[in-house]
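> I'd like to go over a predicted model; first the sequence, then the structure.
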Amino acid sequence: MSDVERFYRGRNVLVTGAGGFIGSHLAEALVGAGANVTAMIKYGSSSHWGNLEYASVAAKKSMEVVSGNVEDSDFVTSVVKGKDVVFHLAALIAIPYSYLAPRSYVRTNVEGTLNVAEAARRLGTARVVHTSTSEVYGTALREPIDEDHPLQGQSPYSASKIGADKIAESYYRSFGTPIVTLRPFNTFGPRQSARAFIPTIISQALTREVIELGALDPMRDMTFVNDTVNGFLAAGAVTGVEGQTINLGTGVTASIGEFSEIILKLMKSSKKIVQDPKRLRPADSEVLKLVSDNSKAKQLLDWSPTTSVEDGLKATIEFVEANIKLYRPDIYNV
């Protein structure tokens, strides 16, 4: 067990958005490190725990799962109370849906972050790790993208995350609230939904004769989910990083078309890829290139990714194959 993992032994930790893709992996890793984990999922009438359902039986038994809404400040305060570290991942993240329901992104992403930051300020929480996204940078104006790169609101989603990031920054600057902001570039792996292009390609390749995608030219810096989780663990444990914004990415980029070719080769599939116009972003909203400068993460967190793209894709393919019923490859998932 690493020093970072040992840090969490016996500590009280909250993960908001624990039913999501990265959040479920993070909650499971924290249980493995010996933390007392409260996993917050979005309230609904179903008893389903989202992606936490795919955590190990032992992990699920060892965590407290609470249902609520990050937009409810009273509820947020109640779950932040008594926690040593808060990982804030609850958010609306689908870019296409942000074109349809932009106000909901402001309420969840901006107001939700405000609620977490205010609860942490009032309760004296020792560390908050706030989740940003590489989408706040927009199309790269310089490469690689460091944390001082200009922020560009190229979609309602990215604009809401810029707002959330600035709330987090303001609480550190105004009140000394010990918040660290992480900016993961494109994370992929098991449990990811078909709103992302990698599960979309895999699920369609398994079930359809033709694979329908949007733009193939945009370039993305893809990080395997286990590596992203290790960055979160470090950000919650390492001293002296309060107030910092830190990229998590590989520093390597490739086009969606190139990733598609790798996936189909690994699947031994020769299925044709066609462009579906309804999957295209508005021209000025499309982020054409993302590639991270991860030197700050190496310096401050002693973090760098260790999983190759091919190994990560193999694990993702295996998950989608085993859980194909989770996906609806015949529709466009916004």
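Everything's here; your move.
> all contacts plus neighbour counts: C-alpha atoms, from now on.
Will do.
> need the helices for the stretch 151-300 of the chain, in chain order.
Assigned by DSSP state H, counting those that start in this stretch, the stretch 151-300 of the chain shows helices spanning 156-175, 197-207, 225-237, 256-266, 295-301.
> thought residue 65 was touching residue 41?
Yes. Contact criterion CA atoms under 8 Å: residue 65 and residue 41 qualify, at 7.1 Å.
> between these two, tell me which one has more neighbours.
Per other CA atoms under 10 Å, whichever of residue 65 and residue 41 has more neighbours is residue 41, with 26 against 18.
> check it against this one:
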Amino acid sequence: MRILVTGGAGFIGSEYVRRRLNSDPTARITVLDKLTYSGVEANLAPVVEHPGYSFVRGDICDPDVVGQVMAGQDAVVHFAAESHVDRSIEGAGPFVQTNVTGTQVLLDAAHRHGVGRFVHVSTDEVYGSISEGSWTEEWPLAPNSPYSASKAGSDLLALAYHRTHGLDVVVTRCSNNYGPHQFPEKVIPLFITNLIDGKTVPLYGDGRNIRDWLHVSDHCQGIELALHGGKAGEIYNIGGGTEVNNHKLTGLLLDAVGADWDRVEYVSDRKGHDLRYSLDDSKIREHLGYAPQVTFTDGLAATVAWYCDHRSWWEPLKARAELG
């Protein structure tokens, strides 16, 4: 199978590419990535010698580039997105451009070139916030940030291309990912790397906000199941099964690096900060056999160890992005 992976130099995309190529010597993957601030080509270093791997630096909003790389592909796995909520609050334009227009350009090209399957990777944030229970795939969309609104728009576009053009689209919606190679603006790697360096960490509000945590390798397992077994036009929630509030998460990270609560700086809450995310992922479990393999305890310990051992990876990224 020939697969185009957009955003394949990013955190989740590179995990998917490494996982797929390392497990299948016959796989053929073309990565399309613009290499913006969070795209790190070094994330793909372990697979550059794989005979089925190729890399194209380009923008998913560029119809010419997209048309060239789409020709001859059997499937698309679409990760490329602007994804940091705080950045979307500061300026929504790049999020609308990349997440909505870029997805539309990809869908047009996939339809034009007769691609067999288009997996659109989305987020639980499109559902908004939920105080009790968990979202099923039929839940109405109610995004609260410019980021999640742009992702909701791209979801609707992808599903519209299935209904209008018959494009074989599958949408996945994941909970909060964590693991190695995550750009250190997100909470877990930001806190780990700040604490390693003896700095403080910023905790929004009172830390009551709850997220379901999903190890990146389990997310990629779910995407692979959706690629090969998902039903066209369907949505699949991919959860981790571990809901933790930010106060408890901060405590776990402090303990992991041997730091105390005096290293925590309480900051004003984020605008429009969703209180709780919770996915019902029984559909992908029952229909496609999905089951997370990495416990949060083991995954978090391994993630902390990875950042401790890979300062040369994250230190220049933080310096360039002026983080911490």
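Perfect, I can see it now. Worth saying up front: this structure is predicted, and the values here are computed from it rather than measured.
> can you add distance to residue 314 of structure 1 and mean neighbour count and give the helices of the stretch 151-300 of structure 1 back as JSON lines?
Formatted as JSON lines, the helices of the stretch 151-300 of structure 1 follow (distance: least, CA to CA, whole Å; neighbours: other CA atoms under 10 Å):
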{"stretch": "helix 156-175", "distance to residue 314 of structure 1": "29", "mean neighbour count": "21"}
{"stretch": "helix 197-207", "distance to residue 314 of structure 1": "10", "mean neighbour count": "21"}
{"stretch": "helix 225-237", "distance to residue 314 of structure 1": "13", "mean neighbour count": "23"}
{"stretch": "helix 256-266", "distance to residue 314 of structure 1": "7", "mean neighbour count": "17"}
{"stretch": "helix 295-301", "distance to residue 314 of structure 1": "26", "mean neighbour count": "17"}
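> nearest to residue 326 of structure 1, out of those helices?
Set against residue 326 of structure 1 and scored by CA to CA, those come closest in helix 197-207, at 9.5 Å.
> okay, the closest one sits on what stretch of structure 2?
Mapped onto structure 2 using TM-score structural alignment, helix 197-207 of structure 1 covers residues 187-197.
> before we move on, what about stretch 219-230 of structure 1?
Against structure 2, stretch 219-230 of structure 1 falls on residues 210-221 (TM-score structural alignment).
> what's the matching stretch in contact with?
When contacts are defined by CA atoms under 8 Å, 6 or more residues apart in numbering, stretch 210-221 of structure 2 is touched by residues 12, 15-16, 174-179, 238-246, 275-279, 290-294, 296, 299.
> strands along structure 2, start to end?
2-6, 28-33, 53-57, 75-78, 117-123, 169-174, 176-178, 201-204, 210-215, 235-238, 243-245, 264-267 (DSSP state E).
> and of those strands, who's closest to residue 154 of structure 2?
Checked against CA to CA, the stretch from the strands of structure 2 lying closest is strand 117-123, at 8.4 Å.
> distance from that closest one to structure 1 after superposition?
Here the mean offset of strand 117-123 of structure 2 against structure 1 after fitting is 0.6 Å, by mean CA distance after the TM-score superposition for structure 1.
> and that strand, which stretch of structure 1?
Per the alignment by TM-score structural alignment, strand 117-123 of structure 2 matches residues 127-133 in structure 1.
> same check on stretch 77-85 of structure 2?
Using TM-score structural alignment, stretch 77-85 of structure 2 pairs with 87-95 in structure 1.
> residues in structure 2 aligned with stretch 161-178 of structure 1?
Taking TM-score structural alignment, stretch 161-178 of structure 1 hits residues 151-168 over in structure 2.
> just give me the match in structure 2 for residue 188 of structure 1.
Applying TM-score structural alignment, one finds that residue 188 of structure 1 aligns to residue 178 in structure 2.
> just give the number of residues close to residue 36 of structure 2.
12.
> now the one 4 residues further on
Residue crowding around residue 40 of structure 2 was assessed by other CA under 10 Å; the count is 22.
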